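**Q** fold the following.
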Amino acid sequence: MTNLETAPAEQVGGQDVTHPGTSIIEPREVPLGGPRAMTVRRTLPARGRTMIGAYCFVDHYGPDDIGQTGGMVVPPHPHTALQTVTWLFSGEVEHRDSTGVVARVVPGQLNLMTAGHGVCHSEVSVRTPDAPQVLHGVQLWTALPSGDTDVAPRFDHFEPEPVRVDGAAVSVFLGQLRLPGGHVAASPVPTFTPLLGAEVRLDPGAEIVLDLDPGFEHGVLLDRGDLSVNDGCALGRAHLLHEAPGPTTMRLRAGADGADVILLGGPPFGEQIVMWWNFVGRSHEDVVAAREQWQAELGHDPEGRFGAFDYPGGESLPAPALPHVRLRPRT
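**A** Here you go, the predicted structure:
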């Protein structure tokens, strides 16, 4: 997914002040395109909280009737120094990228694209008669650490087997998670920093206690239902709870209608990043160079930094104009 804001603000991550305890981030609505566009609910980056572990971007969208809105139509666009994590609850999306991948993204399957030095891709809702007409899911970005920002781009796919325990179905798509009874659910997909990513679907009234890595900070994104966390902290739909490092367990309790949750985690990132539009860099110069190269290529140069692929829907997205100031940390 791309950031389609016409005047994206720079975001500097990796310098969050981690306070003991819990905080809740409210989502802001961002239209993904024109006046009839699908709207996404964005919780990262946010004021006062730019990252959870290496996660630097969290979008939650749907349920969206693509017959009414047109769904997701994101032409070729670039990324640098990050990984995109796509996880659907319903609907289907066609992914194409300059590594040569054409993939159908469906619910319950992880699709992870590593941008590294540079990649471009498109994402378009599947609108065939046999495809579901309701699109619903999340997309996450994770920043690559400084030693891996220039790795070659790649695409990974994984379908985790849900584990049923204590009235919940848990699907771990990144990292590993110790479940009640001692079972460890794990994903084989490679990441560049330790990460946790899991979907937890709780039955009505169910309660599950998960073991946490005390060196991780964690995020809980509520997709559906009513949920209380730990000592009764109630979480609103599409809100993101941040838990600072330290705790070794987390209790999730669903209300009468059950609850669907995305659980994120990772050690505090510890490096400064500059994120603008679809680029992650370490400096103003990194972002300016990436933008200039994308504008020169616009997805038409197979040998260029971002590559090229066959996209049947039209032209690539040009980058917005840079602000007339140096991209720098904000206080």
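**Q** okay, CA-based contacts and neighbour counts for the rest of this
**A** Noted.
**Q** show me which strand runs longest in the protein.
**A** Across the chain, the longest stretch assigned as strand under DSSP state E is strand 249-266.
**Q** what about the helices in the stretch 151-300 of the chain?
**A** Secondary structure of the stretch 151-300 of the chain by DSSP state H, counting those that start in this stretch: the helices cover 284-297.
**Q** ok, which stretches of it are strands?
**A** Listed from the start of the chain, the stretch 151-300 of the chain has strands (DSSP state E, counting those that start in this stretch) covering 154-158, 163-165, 168-174, 176-178, 184-186, 196-202, 207-211, 217-229, 233-235, 240-243, 249-266, 273-276, 279-281.
**Q** check which helices and strands the first one is in contact with.
**A** Counting by 3 or more Cα pairs under 8 Å, 6 or more residues apart in numbering; DSSP states H and E, the packing neighbours recorded for strand 154-158 are strand 110-114.
**Q** how far is the strand it packs on from where the chain is centred?
**A** Once both centres are worked out by Cα atoms, centre = their mean, to the nearest Å, strand 110-114 turns out to sit 10 Å from its chain's centre.
**Q** ok, residues contacting that strand?
**A** Residues from elsewhere that reach strand 110-114, judged by Cα atoms under 8 Å, 6 or more residues apart in numbering: 81-87, 105, 152-160, 173.
**Q** now the next helix or strand after it against helix 284-297, angle please.
**A** Following strand 110-114 in sequence order, the next helix or strand is strand 119-125 (DSSP states H and E). Counting by axes from the mean of the first three to the mean of the last three Cα atoms, to 10 degrees, strand 119-125 points 70 degrees away from the direction of helix 284-297.
**Q** show me what strand 119-125 is packed up against.
**A** If contacts are counted by 3+ Cα pairs under 8 Å, 6+ apart, strand 119-125 sits against strand 73-79, strand 93-97.
**Q** quick check, central residue of this structure?
**A** What sits nearest the mean C-alpha location of the chain, by Cα atoms, centre = their mean, is residue 140, with 0.4 Å.
**Q** could you measure from that one over to residue 296?
**A** In this structure, residue 140 and residue 296 are 27 Å apart, going by Cα to Cα, to the nearest Å.
**Q** and residue 116, by the same measure?
**A** Taking Cα to Cα, one finds residue 116 at 19 Å from residue 296.
**Q** who has more neighbours, the two?
**A** Comparing residue 116 with residue 296 by other Cα atoms under 10 Å, the one with more neighbours is residue 116, at 21 against 13.
**Q** please give me the structure for this one as well, since I'd like to look at both together:
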Amino acid sequence: MEILTARDVPLGGPRAMTVRRTLPQRHRSLIGAWCFVDHYGPGEVSMDVAPHPHTGLQTVSWLFSGEIEHRDSLGSHALIRPGQLNLMTSGDGICHSEVSTASTAVPLHGVQLWVALPEAHRHTARDFVSYIAEPVRYESASLRVFLGSLAGSTSPVTTFTPLVGAEIVLDARARVELPVDPDFEHGVLLDSGRVSVAGTELNLNDLAYLPTGSSQCELVNHGAEPARLLLIGGEPFQEQILMWWNFVGRTHEEIVAFREAWQGESEQFGSVDGYTGVVQRLPAPALPGVTLKPRALPKESL
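**A** The predicted structure is shown next:
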């Protein structure tokens, strides 16, 4: 098992909030098609991310507490709440804003995830889906399966590669043998509590990577209070991707074209109505003075 530790990253432009990023890292860019994991809160954190673009991916918003207002260039306007999956598909281009609301005193606490779209589907139409994942019991744990299938619970939301995503709350002092797909690689993010994954104890905010080949994942809560984890996984992604800023592409030239289209306010991304922040759209950063290259796939994915 490999442990990916988090690094602090400012997110959101003029009113940047700090998030803990565990994926991508230099030596591991993907777990299945999951290519991005940001973890934030609880505590004094608020979100105000002005309209910004995406290509070649799906964004997965998942909250443990608080509330976020989502607006996008499809015209979608949704309030994201705990237990509710919000999945946005970019296709060739979309833009959206994310703002934590003032309607609740509950701290903002959750994760923002990205899923890379495979070549056969990365030019698909823009889309936005919301789904409430009801909790189900499995042994001494409560599961909310928001993508794919796990322990007999299945999400109806369509994915473009085989994936799983679930919130897991372990009872105090609980030990659970969770059945998992042996064709999947998995990541387990520790949000709260003292937990061992497959015999290795994690620090808070660690993301444990488990390779393919196992049909069970052992989770042990060593604490006297419930512990919370996030499980992600999927079949190893067989395509090299190039990630820069908010874009997922395949070549340097493609990323350059995406940036130029966003800076030129192209209809490729559309526009967001109703956002009232300090800036109306986040400008793209300058490109580095070198040719961007896709990251090599880990040897176990080849």
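**Q** returning to what we had before: quick check: the residue nearest to the centre of structure 1 touching residue 59?
**A** Yes. Because the distance of 6.4 Å satisfies Cα atoms under 8 Å, residue 140 of structure 1 is recorded as touching residue 59.
**Q** now for the counterpart of residue 81 of structure 1 in structure 2, how many residues are close by?
**A** Alignment note (TM-score structural alignment): residue 81 of structure 1 maps to residue 56 of structure 2. Neighbourhood size, residue 56 of structure 2 [other Cα under 10 Å]: 28.
**Q** shouldn't residue 56 of structure 2 be in contact with residue 123?
**A** Yes. With contact defined as Cα under 8 Å, residue 56 of structure 2 and residue 123 form a contacting pair (7.2 Å).
**Q** common neighbours of the two, please.
**A** Shared contacts of residue 56 of structure 2 and residue 123, defined by Cα under 8 Å, 6+ apart, comprise 91, 92.
**Q** please say which position in structure 2 residue 106 of structure 1 maps to.
**A** Under the alignment defined by TM-score structural alignment, residue 106 of structure 1 is paired with residue 81 of structure 2.
**Q** what residues are up against its match?
**A** Contacts of residue 81 of structure 2 (Cα under 8 Å, 6+ apart): 62, 63, 65, 66, 67, 68.
**Q** mind doing that once more with 10 Å?
**A** When the contact criterion is Cα atoms under 10 Å, 6 or more residues apart in numbering, the partners of residue 81 of structure 2 are 61, 62, 63, 64, 65, 66, 67, 68, 69, 110, 132.
**Q** which of those lies closest to residue 214 of structure 2?
**A** residue 62 (26.4 Å; Cα to Cα).
**Q** mean per-residue distance, the helix or strand hosting the closest one versus structure 1.
**A** Per DSSP H and E, residue 62 of structure 2 falls inside strand 57-65. After superposition onto structure 1, strand 57-65 of structure 2 lies on average 0.3 Å away from the residues it aligns with, using mean Cα distance after the TM-score superposition for structure 1.
**Q** now the angle from that strand to strand 127-132?
**A** Between the axis of strand 57-65 of structure 2 and that of strand 127-132 there is an angle of 30 degrees, by the same axes, to 10 degrees.
**Q** quick check: angle from strand 57-65 of structure 2 to strand 141-147?
**A** Interaxial angle of strand 57-65 of structure 2 relative to strand 141-147 (the same axes, to 10 degrees): 150 degrees.
**Q** centre of the chain to strand 57-65 of structure 2, how far?
**A** Distance, stretch centre to chain centre, for strand 57-65 of structure 2: 6 Å (Cα atoms, centre = their mean).
**Q** could you list the buried residues of it?
**A** Going by neighbour count (16 or more other Cα atoms under 10 Å), the buried part of strand 57-65 of structure 2 is 57, 58, 59, 60, 61, 62, 63, 64, 65.
**Q** check stretch 157-174 of structure 2 too.
**A** Residues of stretch 157-174 of structure 2 classed as buried under the neighbour-count rule (16+ other Cα under 10 Å) are 161-174.
**Q** closest to residue 284 of structure 2 among the residues you listed?
**A** Nearest to residue 284 of structure 2 among the buried residues of stretch 157-174 of structure 2: residue 161, at 28.9 Å, using Cα to Cα.
**Q** what residue in structure 1 is paired with the closest one?
**A** Residue pairing (TM-score structural alignment): residue 161 of structure 2 is matched to residue 193 of structure 1.
**Q** rewinding a little: residues touching the match of residue 81 of structure 1, list them.
**A** Listed by Cα under 10 Å, 6+ apart, the contact partners of residue 56 of structure 2 are 89-94, 114-119, 121-124, 241-243, 246-250.
**Q** look up how far residue 286 of structure 2 lies from it.
**A** Using Cα to Cα, one gets 20 Å for the distance from residue 56 of structure 2 to residue 286 of structure 2.
**Q** check the burial of residue 33 of structure 2 by counting its neighbours.
**A** The burial metric for residue 33 of structure 2, expressed as a neighbour count using other Cα under 10 Å, is 26.
**Q** distance of the aligned partner of it in structure 1 relative to residue 82 of structure 1?
**A** Aligning on TM-score structural alignment places residue 33 of structure 2 opposite residue 54 in structure 1. When Cα to Cα is the yardstick, residue 54 of structure 1 and residue 82 of structure 1 sit 9 Å from each other.
**Q** name the residues contacting each of the two.
**A** With Cα under 10 Å, 6+ apart applied, the overlap between the contact sets of residue 54 of structure 1 and residue 82 consists of 141, 142, 143, 144, 145, 192.
**Q** run a quick neighbour tally on the fifth one.
**A** Neighbours of residue 145 of structure 1 under the rule other Cα under 10 Å: 19.
**Q** what distance do you get for it to residue 51 of structure 1?
**A** Look at residue 145 of structure 1 and residue 51 of structure 1: by Cα to Cα, they are 13 Å apart.
**Q** now for these two: what residues contact both?
**A** Any residue near both residue 145 of structure 1 and residue 51 by Cα under 10 Å, 6+ apart counts here, and that gives residue 269.
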